[in-house]
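Participant: Model the structure of this input:
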Amino acid sequence: MGTHQIILHTYCPEIFVNLNMERLTINIPETKSSLVKQILKELGVVIQPEKQANISDFRKKLANVSVWSDADLKVFEESKTAFENLKPQRW
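Facilitator: Below you'll find the predicted structure:
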């Protein structure tokens, strides 16, 4: 007997300008999965469908990741050092 993982997205309807979503992942026993999904859907919860992992797609994406040289990273180190050396003015 296994478990099903459900990813839920909920929102606060009182806020119209910004739709606040909360993501919740729960593991449900296989025997209760359909019942829990039905109850959650009736409560207005959006259940994200399970995605099947495709290893070849992941490999293609990883192959396109750019590599940064030491010169590229030096800019970040210099910025970090400059920021750490800032002295706030006294009033």
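
Participant: CA atoms for contacts and neighbours, from now on please.
Facilitator: OK.

Participant: now the strands for the protein?
Facilitator: Applying DSSP state E to the chain gives strands spanning 3-11, 21-29, 46-48.

Participant: Quick one: list the elements packing against the first one.
Facilitator: Yep, that's strand 3-11 we're talking about. strand 21-29, strand 46-48 (3 or more C-alpha pairs under 8 Å, 6 or more residues apart in numbering; DSSP states H and E).

Participant: ok so, going back, most packed of the strands of the chain?
Facilitator: strand 3-11 (a mean of 16; mean count of other C-alpha atoms under 10 Å).

Participant: Give me the angle between that strand and strand 21-29.
Facilitator: Inter-element angle recorded for strand 3-11 and strand 21-29: 160 degrees (by axes from the mean of the first three to the mean of the last three C-alpha atoms, to 10 degrees).

Participant: now the other sequence, so there's something to compare against:
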Amino acid sequence: MKHSYKFTKNFYFIATVVFVVWMLFFDSNDFYSQYQLKAKVEELEDQKVYYEKKIEATEADREALLKDSELLEKFAREKYFMKKDGEDIFVVVEED
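Facilitator: Below is the predicted model of the structure:
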């Protein structure tokens, strides 16, 4: 027991314990901050995968629209309510 008591009175041991406690709990890079940053990185990586898939789908749609003029016309009519000259368009909006 006396041997461990002498060990805790050692200046280097006390300095090391204070340093470790400071780094674990009070430093700007403590455990909690690192955990938050890791969670944010994982969230951003998930978003990156999602947007890469959306880009691939959009590029495939773009290629299909550029190759097929009928599909392009259908897309323009449905999405942007475009019409031919002399044509009337009626938009039906459902109310809840």
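
Participant: Any idea what the TM-score comes out to?
Facilitator: Remark: TM-score between the superposed chains equals 0.23 [TM-score structural alignment, normalised by the length of structure 1]; 37 aligned residues with a C-alpha RMSD of 3.9 Å.

Participant: mind giving me JSON lines with the helices and strands packed on strand 3-11 of structure 1 and columns for distance to Ala63 of structure 1?
Facilitator: As requested, those are exported to JSON lines (distance: least, C-alpha to C-alpha, whole Å):
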{"stretch": "strand 21-29", "distance to Ala63 of structure 1": "29"}
{"stretch": "strand 46-48", "distance to Ala63 of structure 1": "28"}
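
Participant: For the strands of structure 1, give me CSV that also has distance to Val75 of structure 1.
Facilitator: CSV is the format used below for the strands of structure 1 (distance: least, C-alpha to C-alpha, whole Å):
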stretch, distance to Val75 of structure 1
strand 3-11, 39
strand 21-29, 36
strand 46-48, 40
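
Participant: closest to Asp72 of structure 1 out of these?
Facilitator: With C-alpha to C-alpha as the measure, strand 21-29 is the member of the strands of structure 1 nearest Asp72 of structure 1 (35.3 Å).

Participant: Helices along structure 2, start to end?
Facilitator: Applying DSSP state H to structure 2 gives helices spanning 2-9, 11-21, 31-67, 69-80.

Participant: counting contacts, what elements does the longest one pack onto?
Facilitator: For helix 31-67 of structure 2, the contact count by 3+ C-alpha pairs under 8 Å, 6+ apart identifies helix 69-80 as packing neighbours.

Participant: a markdown table for the helices of structure 2, including mean neighbour count?
Facilitator: What follows is the helices of structure 2, written out as a markdown table (neighbours: other C-alpha atoms under 10 Å):
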| stretch | mean neighbour count |
| --- | --- |
| helix 2-9 | 9 |
| helix 11-21 | 12 |
| helix 31-67 | 12 |
| helix 69-80 | 12 |
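
Participant: correct me, but Thr10 of structure 1 touches Val46?
Facilitator: Yes - the criterion here is C-alpha atoms under 8 Å, and Thr10 of structure 1 meets it with Val46 at 6.8 Å.

Participant: which stretch among the strands of structure 1 comes nearest Val36 of structure 1?
Facilitator: strand 21-29 (7.9 Å).

Participant: If you count contacts, what does the closest one end up packed against?
Facilitator: In terms of contacts (3+ C-alpha pairs under 8 Å, 6+ apart), strand 21-29 of structure 1 is packed against strand 3-11.
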